[in-house]
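[1] Need the 3D shape of this:
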Amino acid sequence: MSMWESALKDTVQAIEPLDAGKVEEASVHLDQLTKPPGSLGRMEDVAKQLAGIRREIKPDLGRKAVIVMAGDHGVCEEGVSAFPAEVTPQMVMNFLNGGAAVNVLSRQTGTDVICVDIGVNAELSHPSLHSRKVRFGTANMAKGPAMSREEAAEAVMVGVRLVEELAGQGYGLLATGEMGIGNTTPSSAILAVLGGKDAALAAGRGTGIDDKRLLHKQAVIARAIEVNRPDPADPLDVLAKVGGLEIAGLVGVILGAARRRIPVVVDGFISSAAALVASRLSPLSASYMIASHLSQEQGHAMLLEEIGLTPMLHMDMRLGEGTGAVLALPLIEAAVRIMKEMASFADAGVSGASTPANG
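    Model (predicted):
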């Protein structure tokens, strides 16, 4: 076992269940507030989940950030995307210069954008860039493994260690984002292998490819699975053979967040592929995830079902970058405010549901 895989094993073993007592305490508190029981719907579920994660019913989540992992994919040479691979480094610079959709939404929601080069196939330099490059893009998974097992474990640990840094800086609410032209292809392959789905069901249109290219993409995914024969019982093997560097980095972000008892808001299709791998490495980690939205990408609902997550928003989005996750952050903060600021029946002098006056 490599040093990186050993570190990953230690991370997984350090993840603990949610505090069930605090979940129950939060539930009791919610039912004492001036509203019919359960009337705030999913917001109440999130409030209880946060209590279990943070071990307090009125947690202070601190600073919030979206972590945008960026990496390139050798499978792009198969023509699976409507955009050329050169767009990946160009978009990374756009993130760093504040011009992308995730930057706009993050400014609106008071969220910091943490952009990470974990595997872009270009030399990048910028004062705000977190340079954590494991390799210059993956290999073509249609011809062999996307990366070695050691590289996959190293990329996961990049995410874990980044969360450690951010936790030390007062970040208590994290969102996942990504950039990598062609990355719906490995994400679809991960769904096909770990979810036991046919490539035709797992693969969608990604950046907006036509019917002919979609059929080709599905064939490429099926070929990659046939060539590599990833083991569904070994999530790291799947990640190495048909995954991506930015996907692996997000696996680490999710596992690192779970280890540090930090809620992690999962974005769309690619982020959810990472979440599925994380949940297979550590089933306990799923309890720390909040699904932000349902993407238009056809495999996203299947991914969320595999993990056992229910999306908060239905916005017909399919951009990635962490945009859907950032949009959900104010709702999560709202759940905390309800717990902290809403009056109870006793405080407000309002008759509760069990009294005759309430009917």
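
[2] okay, CA-based contacts and neighbour counts for the rest of this
    Will do.

[3] Find the residue at the geometric middle of this protein.
    Nearest residue to the geometric centre of the chain (CA atoms, centre = their mean): residue 266, 3.3 Å.

[4] how close does that residue sit to residue 30?
    For residue 266, the distance to residue 30 equals 25 Å [CA to CA, to the nearest Å].

[5] Would you mind pulling up the elements that the host helix or strand of residue 257 packs against?
    Using DSSP states H and E, residue 257 sits in helix 245-259. Packing partners of helix 245-259 (3 or more CA pairs under 8 Å, 6 or more residues apart in numbering; DSSP states H and E): helix 3-13, strand 63-71, strand 112-119, helix 149-168, strand 171-179, strand 264-266, helix 269-281.

[6] And the longest one, what does it pack against?
    It stands for helix 149-168. helix 3-13, helix 235-242, helix 245-259.

[7] what's the offset of the first one from the middle of its chain?
    Taking CA atoms, centre = their mean, to the nearest Å, one finds the center of helix 3-13 at 20 Å from the center of the full chain.

[8] To compare with the earlier structure, here is another sequence to fold:
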Amino acid sequence: MLSEIDIQQKIDAKTKPLGALGQLEELALQMARVQNTLCPKLIKPTMLVFAADHGIAASGVSAYPAAVTVQMVRNFLQGGAAINVFCKQHQIDLHIVDAGVNYDFGKMEGLIDAKVAYGTRNFLYEPAMTSNQLQQCFKHASLLVDRIAQDGCNTIGFGEMGIGNTSSASMLMSALTGIPLQHCVGKGTGLTETAVKQKLALLKQAQVKHPKITDPIGALVTFGGLEIAQMCGAMLCAYKNNMIILVDGFIATVAFLCAKMINENIGSHAIFCHQSNEHGHQRLLEYLQAKPLISLNMRVGEGTGCAIAYPIIQSALLFLNEMASFESAGISGSLKQPS
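    This next block holds a predicted model:
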């Protein structure tokens, strides 16, 4: 087993002042540790975008109608969304997964059918899904990630699409962290300040309806979206396959929170790609003690933060693998910190 000291010595021997590449050095150390090699690689990077509908959307928590979920899935398949553009730019394989969209797509080229239900139920009145549906989500996700890993991929990112899913994520975040709901609820798809207050009031009603839920399985059953549940299961399977896990914005980070509560070791493989402009995301990153790579005031979802941050992750490995050392370059250097 490669020691962390060995990796750090390779980093420190590069032709630069100690620590001068900052967070890139931390990334290089993390990825070398995960892959147990001094020469880590990013192989067949893949993005999974999970789509599903939410019963809570019928209560008016979003600026967009639920039909937009279907429309955006079609847009993904036609190559017209932000995530399509960025994945193409950085040569990342993109897969769109129907985890629970309220529409029968039939057989559509490029769409992975992992539908568990035609959306969740409205958690304002009843649990969003059954325990059996949650287990189906985990099973679908595991089979999908296992296939991708077997194809040689060692780096996988996660995105989502689902009208109403910031409400689901806010409820999960508050239930599992104990952070008051008002610090978890934000604009979502672009609500006005008045509409955000109405959204918060509705979600507080749901909190009263379903009190004292603090375990990840119970919280996912009660509040979870089918796409959030599948992301959680997919992250757990990615860890099992020793893959580097790229975490996107607010919704994906909530899925990661659930995964981490199921398997606390998963954090060693996770790279938090950006800090979303969604209200609760900064608070959640702080709770997880996670350091995002970028902050560009984005709140698109879809995995866009992962794709935008990907070249930074590449740079971390390129310096580790290709940058000269003091010895190889014949440069006088010191591994000691200046006094």
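
[9] quick revisit: map the residue nearest to the centre of the first structure onto the second structure.
    Applying TM-score structural alignment, one finds that residue 266 of the first structure aligns to residue 247 in the second structure.

[10] quick one on the thing from earlier: how close does the helix holding residue 257 of the first structure sit to the second structure?
    In the superposition with the second structure, the average deviation recorded for helix 245-259 of the first structure is 0.8 Å (mean CA distance after the TM-score superposition for the first structure).

[11] quick one: that helix to helix 3-13, angle?
    Angle, helix 245-259 of the first structure to helix 3-13, by axes from the mean of the first three to the mean of the last three CA atoms, to 10 degrees: 40 degrees.

[12] quick revisit: out of the helices and strands packed on helix 149-168 of the first structure, which is the most enclosed?
    Each of those was scored by mean neighbour count; the highest is helix 245-259, a mean of 32, by mean count of other CA atoms under 10 Å.

[13] and the angle from that one to helix 235-242?
    160 degrees.

[14] picking up where we left off before, save the helices and strands packed on helix 245-259 of the first structure as CSV, and put in distance to residue 196 of the first structure too.
    Shown next, in CSV, are these (distance: least, CA to CA, whole Å):
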stretch, distance to residue 196 of the first structure
helix 3-13, 24
strand 63-71, 26
strand 112-119, 28
helix 149-168, 22
strand 171-179, 24
strand 264-266, 22
helix 269-281, 13
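
[15] still on that earlier bit, state the distance from the residue nearest to the centre of the first structure to residue 359 of the first structure.
    In terms of CA to CA, residue 266 of the first structure sits 41 Å off from residue 359 of the first structure.

[16] now residue 257 of the first structure
    From residue 257 of the first structure to residue 359 of the first structure the distance is 45 Å (CA to CA).

[17] What's the match for residue 108 of the second structure in the first structure?
    Match for residue 108 of the second structure (TM-score structural alignment): residue 126.

[18] Skip the chain neighbours and tell me the closest residue to that match.
    residue 96 (7.4 Å; CA to CA, 6 or more residues apart in numbering).

[19] Now check the second structure for the residue matching the one you found.
    So, by TM-score structural alignment, residue 96 of the first structure is matched to residue 77.
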